[in-house]
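*Asks:* Output the structure for:
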Amino acid sequence: MSAPVRIAVLGASGRMGRAVIQAASAAASVRVTAAFDRAGSDVIGADIGPLAGLAAMNLKVRDELADAVDDFDVVVDFTRPEASLAALQVCRSAGKGMVIGTTGFSVVQLDQLAAATHEIPIVRAANFSVGVNVCLKLLEQAARALGDDYDVEIVEAHHRHKVDAPSGTALAMGETVAEALGRELSEVAVYGREGHTGERERPTIGFATVRGGDVVGDHSVMFLGDGERIEIAHRASNRLNFANGAVRAAAWLAGRDAGAYGMREVLGLG
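*Replies:* Below is the predicted model of the structure:
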């Protein structure tokens, strides 16, 4: 059996950072060997075990990724775009792979990520849940089978603290459907409706966003035809399903050639 992949967790004090530490502690394929948080954070110097609700692990949170490049093989990053790009520069210099679950990147920032995939391997996904990625495959198949005779609407709900909308997962679902139908999402997306909107135009793909409470993540894609409605939905009850997928991606990524990868490759979905 090969040695566990050494992972560094960014944003260790965040909801997803803690979940990744929990998931990794239960996986034989990886081992957390470094953890980081923003400079000035109250958790700097704290043991990551109790931070994640686990027993002591004798591994302290640090604030400078560049000082620890010999301590990990793959970075797992669920932070914010600026922090992700700072980590990206370190990983490019050190030849380390990244698993990126951060959302909300600008077009310019996405170009920077794309450029980096010529030098290091990166798995980037809007959602690392195995179930969500199976849903994306089902959406592709449904859209191709149903064609242009059905209206498509996407509804997503998340906790009150989420800062971007629609969610990256909702956009990934929209992009999957649009591509299967031969459309450009940027040309057909409608983000919310208000007032006298006129009749719905068939090619559009609608998005509705809900924010409140502690909702981990609900996504529903509706194909609405005359006399019937088909709905493909995913509802997350905790963050461990996302963290388990990210851990699986980190184990898969180690030793890969430079390139842009997604959960389809990780899960063998084609």
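*Asks:* Could you use CA atoms for every contact and neighbour count after this?
*Replies:* Will do.
*Asks:* dump the residue contacts of Val130.
*Replies:* By Cα atoms under 8 Å, 6 or more residues apart in numbering, the residues touching Val130 are Asn241, Phe242, Gly245, Met263, Leu267.
*Asks:* let's see 7 Å
*Replies:* If a contact means Cα atoms under 7 Å, 6 or more residues apart in numbering, then Val130 has Gly245 as its contacts.
*Asks:* Pull out the buried positions in stretch 66-82.
*Replies:* Judged by neighbour count (16 or more other Cα atoms under 10 Å), stretch 66-82 contains these buried residues: Val69, Phe72, Asp73, Val74, Val75, Val76, Asp77, Phe78, Thr79, Pro81.
*Asks:* ditto for stretch 148-166
*Replies:* Of the residues in stretch 148-166, those with enough neighbours to count as buried (16+ other Cα under 10 Å) are Tyr150, Asp151, Val152, Glu153, Ile154, Val155, Glu156, Ala157, His158, Ala165, Pro166.
*Asks:* got the end-to-end distance for stretch 234-242?
*Replies:* With Cα to Cα, to the nearest Å as the measure, stretch 234-242 spans 12 Å from end to end.
*Asks:* in the helix or strand hosting Glu265, what's buried?
*Replies:* Take DSSP states H and E as the rule and Glu265 turns out to sit in helix 263-267. For helix 263-267, a neighbour-count test (16+ other Cα under 10 Å) marks Met263, Arg264, Val266 as buried.
*Asks:* tell me the contacts of the first one?
*Replies:* Listed by Cα under 7 Å, 6+ apart, the contact set of Met263 reads Ala125, Phe128, Asn133.
*Asks:* And it, how far from Ala250?
*Replies:* 11 Å.
*Asks:* Max pairwise distance over the buried residues of stretch 148-166: which two?
*Replies:* Maximum pairwise distance in these, criterion Cα to Cα, is 26.4 Å, between Tyr150 and His158.
*Asks:* And the strands in the stretch 101-250 of the chain, which stretches?
*Replies:* Taking DSSP state E, counting those that start in this stretch as the criterion, the stretch 101-250 of the chain contains strands spanning 121-124, 151-158, 189-191, 205-211, 217-225, 228-236.
*Asks:* so which of these gets nearest Ala26?
*Replies:* Between Ala26 and those, the tightest spacing by Cα to Cα is seen for strand 228-236, at 19.7 Å.
*Asks:* Strand 217-225 and the closest one, what's the angle between them?
*Replies:* Interaxial angle, strand 228-236 versus strand 217-225 (axes from the mean of the first three to the mean of the last three Cα atoms, to 10 degrees): 170 degrees.
*Asks:* want to put them side by side, so please do this one too:
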Amino acid sequence: MARIGIIGSAGRMGQAIARVVETSGHDLAGGIDQGDDPAALAAKADVLVDFSSPRALAANLAAAQGAGIPIVIGTTGLEAEHHGLIDAAAAHIAVLQTGNTSLGVTLLAHLVREAAARLGDDWDIEIVEMHHRMKVDAPSGTALLLGEAAAAGRGIALAGNTESGRHGMTGARAKGAIGFAALRGGTVTGEHAVILAGDEERLTLSHSAENRTIFARGAVRAAEWLLGRPTGRYTMPEVLGL
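*Replies:* Got it, this is the predicted structure:
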């Protein structure tokens, strides 16, 4: 049994995680939101789960480090500076950062990497995602995670090898580029498809999220797995043993 603290507890994901914690045999150490002190929460928790905002990341990492406890980071919209903060914290505590805590998406990313590695750059890769109208970042963290998996399969960096936001006379598609398309509307929890298009054939790998409970279950499983791990930076595939 673990005491799990939730950062971003009033949000939709935070509420879903709280419900899963209450039915999983663990204790809810409490939750905080904007304006609250993460150090106070960390002092009474065994592990933190952060689904807040990028601007709160530095304080949340500092709180986990100060208490000497691990932290799961599911916040999306992170940039290079945020990953630098995570790397620095991971020298002192166990940190698991992911763009998606779904176990299904984690396996999907593994399959995308394998497909990209075996099919080669003669196959064009397009990643299409759709989310609810209130989502503020694009492409989604999950789409970027899938893009990174495809790039890793090809042995290239995602940065510098992407195409997105096509409009007007864009010219022909660059060979080997990984394309992104982001759709927003309604109350869609999350739809992702990775299309590998070759000459005269096409392969589509996809995942549909029906509600946020799947992400909450994955986040709690990640928190369970992270307890007792040595210092370092971890990923969701490691939770599944991939």
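*Asks:* TM-score for these two?
*Replies:* In this superposition the chains share a TM-score of 0.97, using TM-score structural alignment, normalised by the length of structure 2; 242 aligned residues with a Cα RMSD of 1.1 Å.
*Asks:* buried subset of the contacts of Met263 of structure 1?
*Replies:* With neighbours counted by 16+ other Cα under 10 Å, these contain buried members at Ala125, Phe128, Asn133.
*Asks:* Could you pick out the longest helix of structure 2?
*Replies:* helix 103-119 (DSSP state H).
*Asks:* against structure 1, where does that helix fall?
*Replies:* When structure 1 is aligned by TM-score structural alignment, the counterpart of helix 103-119 of structure 2 is residues 130-146.
*Asks:* Now do the same for Leu181 of structure 1: its match in structure 2.
*Replies:* Aligned partner of Leu181 of structure 1 by TM-score structural alignment: Arg154.
*Asks:* Report the contact partners of that match.
*Replies:* Taking Cα under 7 Å, 6+ apart as the contact definition, Arg154 of structure 2 lies against Ala116, Ala117, Gly120.
*Asks:* one more time with 10 Å, if that's ok
*Replies:* Counting by Cα atoms under 10 Å, 6 or more residues apart in numbering, Arg154 of structure 2 touches Arg113, Glu114, Ala115, Ala116, Ala117, Arg118, Leu119, Gly120, Asp121, Glu148, Gly176.
*Asks:* Next, count neighbours for the fourth one.
*Replies:* Which is Ala116 of structure 2. Applying other Cα atoms under 10 Å, we find 21 other residues in the vicinity of Ala116 of structure 2.
*Asks:* where's it relative to Glu191 of structure 2, distance?
*Replies:* Plainly put, Ala116 of structure 2 is 20 Å away from Glu191 of structure 2 if you go by Cα to Cα.
*Asks:* nearest residue to the residue nearest the centre of structure 2 other than its sequence neighbours?
*Replies:* Closest residue to the average C-alpha location of structure 2: Gly99 at 1.1 Å, with Cα atoms, centre = their mean. Nearest residue to Gly99 of structure 2 in three dimensions, chain neighbours excluded: Gly141, at 4.5 Å (Cα to Cα, 6 or more residues apart in numbering).
*Asks:* Against structure 2, what's the mean shift for the match of helix 103-119 of structure 2, could you check?
*Replies:* Once the two models are superposed, stretch 130-146 of structure 1 sits on average 0.7 Å from its counterpart in structure 2 (mean Cα distance after the TM-score superposition for structure 1).
*Asks:* Pretty sure Ser9 of structure 2 sits against Gln15.
*Replies:* Yes - under the contact definition of Cα atoms under 10 Å, Ser9 of structure 2 touches Gln15, with a separation of 5.8 Å.
*Asks:* shared neighbours of those two, anything?
*Replies:* Shared between the contact lists of Ser9 of structure 2 and Gln15 (criterion: Cα under 10 Å, 6+ apart) are residues Gly31.
*Asks:* out of these two, which sits in the more crowded spot?
*Replies:* For Ser9 of structure 2 versus Gln15, neighbours defined as other Cα under 10 Å are more numerous around Ser9 (22 against 18).
*Asks:* so how far is Trp225 of structure 2 from the more buried one?
*Replies:* As for Ser9 of structure 2, its distance to Trp225 of structure 2 is 21 Å (criterion: Cα to Cα).
*Asks:* do the same with Gly190 of structure 2
*Replies:* Taking Cα to Cα, one finds Gly190 of structure 2 at 25 Å from Trp225 of structure 2.
*Asks:* And these two? Which one has more around it.
*Replies:* More neighbours sit around Gly190 than around the other of Gly190 of structure 2 and Trp225, counting by other Cα under 10 Å; the figures are 18 against 15.
*Asks:* How about the contacts made by Asn211 of structure 2?
*Replies:* In this structure, Asn211 of structure 2 makes contact with Ala16, Val188, Thr189, Gly190, judged by Cα under 10 Å, 6+ apart.
*Asks:* Just the buried subset of those residues, please.
*Replies:* Buried, going by 16+ other Cα under 10 Å: Ala16, Val188, Gly190, out of the contacts of Asn211 of structure 2.
*Asks:* Surely Thr165 of structure 2 and Val128 touch.
*Replies:* Thr isn't right for residue 165 of structure 2; it's Gly. No - taking contact to mean Cα under 10 Å, the distance of 11.6 Å between Gly165 of structure 2 and Val128 leaves them out of contact.
*Asks:* overlap in contacts of those two?
*Replies:* When contacts are counted by Cα under 10 Å, 6+ apart, Gly165 of structure 2 and Val128 have Pro139, Gly179, Phe180, Ala181, Ala182 as shared neighbours.
*Asks:* Tell me the one of the residues you listed nearest Leu78 of structure 2?
*Replies:* Nearest to Leu78 of structure 2 among those: Pro139, at 11.6 Å, using Cα to Cα.
*Asks:* what does that closest one align to in structure 1?
*Replies:* Checking TM-score structural alignment: Pro139 of structure 2 goes with Pro166.
*Asks:* Spatially nearest residue to that match, not counting backbone neighbours?
*Replies:* Nearest non-adjacent residue to Pro166 of structure 1, counting by Cα to Cα, 6+ apart: Thr209, 6.1 Å away.
*Asks:* Who are the contact partners of the alignment partner in structure 2 of the one you found?
*Replies:* Using TM-score structural alignment, the partner of Thr209 of structure 1 in structure 2 is Ala182. Under the criterion of Cα under 10 Å, 6+ apart, the contact partners of Ala182 of structure 2 comprise 127-131, 137-140, 143, 164-165, 192.
*Asks:* do that again at 8 Å, thanks
*Replies:* Here Ala182 of structure 2 is in contact with Val128, Glu129, Met130, Ala138, Pro139, Ser140 (Cα under 8 Å, 6+ apart).
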